[in-house]
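Visitor: from the sequence below, what's the structure:
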Amino acid sequence: MRVISLNVNGIRSAERKGFFPWMQQQNADVICLQETKAQINQLSEDPFFPKNYHCFYHDAEKKGYSGVAVFCKTKPDNVISGIGRVDFDAEGRFIEAQFGNLSVISLYLPSGSSGEERQNFKFSFLDYFAPLLQERGQDGRNYIICGDWNIAHKAIDLKNWRGNQKNSGFLPEERAWMDTLFAEDQWIDAFRVVNQEADQYTWWSNRGQAWAKNVGWRIDYQVVSTALKDKIIGTSIYKDERFSDHAPLIVDYDL
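Guide: Predicted coordinates:
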């Protein structure tokens, strides 16, 4: 089973940059997208609803903002949008497709980089989301939670870690939250199961020569249930083309 996650930074922009032809070549079973920045009524059937996929969007109420989507080769048994709190769900940050005992989720955690107000919103989201993750980690289902988590967990996960310790995305409180997430192996960072190398990034600033110099951050993850740890076959970050300021994260599972 192949699962792809990508923050598209605007699905219409990614389409213009060739994302959909590339996506079709990957023959993925599930594709999770974040930051679609569009309402469904703004998207034509072709290419934004590929005929060989079942396509589900959870849009933000604010136009041109946030939004997540999941494309599935197999029709899900159920699709859940939102995490149950109005202010978070109004931003279109969570959609879950259920297949038997497996759930695949497209998640877009808030960014706090624009200022204190949004950082506090991010902390509120993390506080609310943590017990939900704990419950799901113990409910007997298997989960693949794909998305832009907007946090680099460890120093190996960003190039300039020393200079970013006071910046959103690498704050001590955010990294401690990730420590708790991965504590006792209740949840697993799928990429790091098979790749422990440095300089593996999924996002690069558009400023300067960040992409050319590979001055990036690894803030996109596929976080999986403990039971799936041994099912991870391989993973890669696709960088031959640029569809966004993020790169597609590809993970293959023996499912």
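
Visitor: okay, CA-based contacts and neighbour counts for the rest of this
Guide: OK.

Visitor: contacting residues for Asn195?
Guide: Asn195 is in contact with Thr235, counting by C-alpha atoms under 8 Å, 6 or more residues apart in numbering.

Visitor: need the residue closest to the centroid of this structure.
Guide: For the chain, the residue sitting closest to the mean C-alpha position, by C-alpha atoms, centre = their mean, is Gly147 at 0.7 Å.

Visitor: which SSE is that residue in?
Guide: The secondary structure element spanning Gly147 is strand 142-148 (assigned by DSSP states H and E).

Visitor: following the chain past that strand, name the next helix or strand.
Guide: Per DSSP H and E, strand 142-148 leads on to helix 172-182 as the next helix or strand towards the C-terminus.

Visitor: so what does that next one touch, helix or strand wise?
Guide: Using 3 or more C-alpha pairs under 8 Å, 6 or more residues apart in numbering; DSSP states H and E, the elements in contact with helix 172-182 are strand 187-189.

Visitor: name the residues that touch the strand it packs on?
Guide: Gly137, Leu181, Phe182, Tyr221, Gln222, Val223, Val224, Ser225, Thr226, Lys229.

Visitor: would you do the same for the sequence below? I want to compare the two.
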Amino acid sequence: MGAVPVPGTRGYVYRRGTAACVPQAYPFSAKKKISGTVLVRVGSGPVRGEPKRRRLSSNPPAVDDSRKEKDVEEIKCLIDGYDNTFWTCSVSKLGYSGTAIISRVKPLSVRYGLGISDHDSEGRLVTAEFDSFYLLNGYIPNSGDGLRRLSYRVTEWDPSLSNYMKELEKSKPVILTGDLNCAHEEIDIFNPAGNRRSAGFTDEERQSFGTNFLSKGFVDTFRRQHPGVIGYTYWGYRHGLRKTNKGWRLDYFLVSESIADKVYDSYILPDVGAPYFYFIFYHYDIDRDLRRSILINAVVSLVGFFVTVKIIPVASRYVLKRNLFGYDINKKGTPGGNLRV
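Guide: Now for the predicted structure:
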């Protein structure tokens, strides 16, 4: 089942219906900016390359650290002003997974992983601490074919990440973005009845998502801002699933309840980036402390404040510049800023 367009503030939003069309949820700047506020945009969006494009190495640091650094620098050099790069890759399975944060502002501190050896060999989490919040870029383990990693996912990884976030939250609010590999509600997947035992939509994963994150006081910003609106971020690679709107919403921005009322908007751009995933932009109405920290760090334009990256297996300069960004993120007023590959 596709989605029927419903007039929005600009363009269209889409709700469940019969028309086969790609969902779009609140285009850029759909809401009027509140007078006297400063906005930070944190975006997230993946990219996939094509055959014969250069592979981003994920070899162990001792073997190929210089190659990884070179690849990350090539991504970074496409974004003027983003001088702080922090990344981690899988060392247990080469070319498998990784995450990164690229920022205009230098963080107070950066952590990699959860601090638990059993969870930290796949490069799935980077945490950057700023004056008024923690920004986490996560790539949550997929339960896999035959749900072989389901138990690990719901009994070990999710609780460990939740506990880690709650510990951070004792000192300041937390923002978690990335591929969380779970379509939490039936509206978040095109065929809920037929996917009950599919990785990413099992009852166990959905319950774990609710128990470990939503029930612990973390808010799904897209669903809070746009209840009842369809917004998919992933389509399968085969059978033209994107054209028939058979997608999933697997990518999120979760924030601490204490800053949920400062979220200006959280939405998905349907025509930016790679064919199967799309950027999500999160707007945070900054408090005075954060505003001062931005001025101290000489950040003039807040468009494109952070970049979060899910490491790309295959990419090239052309793909990155054309597909990854879609817009000139250095041009004032364009909806760019953050990407997760």
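
Visitor: overlay them and tell me the TM-score.
Guide: The TM-score (TM-score structural alignment, normalised by the length of structure 1) is 0.82; 231 aligned residues with a C-alpha RMSD of 2.3 Å.

Visitor: what residues does the residue nearest to the centre of structure 1 make contact with?
Guide: Here Gly147 of structure 1 is in contact with 5-7, 32-34, 105-109, 220-222 (criterion: C-alpha under 8 Å, 6+ apart).

Visitor: next, give me the two most distant ones among the contacts of strand 187-189 of structure 1.
Guide: With C-alpha to C-alpha as the measure, no two of these lie farther apart than Gly137 and Tyr221, at 16.6 Å.

Visitor: quick one: terminal-to-terminal distance for stretch 113-123 of structure 2?
Guide: When the termini of stretch 113-123 of structure 2 are compared using C-alpha to C-alpha, to the nearest Å, they are 7 Å apart.

Visitor: circling back: more neighbours: which of Gly137 and Tyr221 of structure 1?
Guide: Here Gly137 of structure 1 and Tyr221 are set side by side on neighbour count (other C-alpha atoms under 10 Å), and the busier one is Tyr221, at 27 against 17.

Visitor: what lines up with the more buried one in structure 2?
Guide: Here Tyr221 of structure 1 is matched to Tyr252 in structure 2, going by TM-score structural alignment.

Visitor: distance check, its match against Leu180 of structure 2.
Guide: Applying C-alpha to C-alpha, one obtains 7 Å for the distance of Tyr252 of structure 2 from Leu180 of structure 2.

Visitor: swap in Tyr134 of structure 2?
Guide: Using C-alpha to C-alpha, one gets 17 Å for the distance from Tyr134 of structure 2 to Leu180 of structure 2.

Visitor: how close does the nearest residue to Ser109 of structure 2 once chain neighbours are set aside sit to Ile294 of structure 2?
Guide: In space, not counting the residues next to it along the chain, Ser109 of structure 2 is nearest to Glu129; the distance is 5.2 Å by C-alpha to C-alpha, 6 or more residues apart in numbering. Between Glu129 of structure 2 and Ile294 of structure 2 the distance, using C-alpha to C-alpha, works out to 14 Å.

Visitor: now do the helices in the stretch 1-150 of structure 2.
Guide: For the stretch 1-150 of structure 2, helices defined by DSSP state H, counting those that start in this stretch occupy the ranges 61-76, 150-152.

Visitor: residues contacting the last one, please?
Guide: Contacts made with helix 150-152 of structure 2 from outside it, assessed by C-alpha under 8 Å, 6+ apart, are listed as Asn142, Ser143, Gly144, Ala199, Glu205.

Visitor: let's go with 10 Å and repeat that
Guide: Residues lying outside helix 150-152 of structure 2 but in contact with it, judged by C-alpha atoms under 10 Å, 6 or more residues apart in numbering, are 119, 141-144, 156-158, 199-200, 202, 204-205.

Visitor: coming back round to it: what lines up with the residue nearest to Ser109 of structure 2 in structure 1?
Guide: Residue-level alignment of Glu129 of structure 2 against structure 1, with TM-score structural alignment as criterion, gives Gln98.
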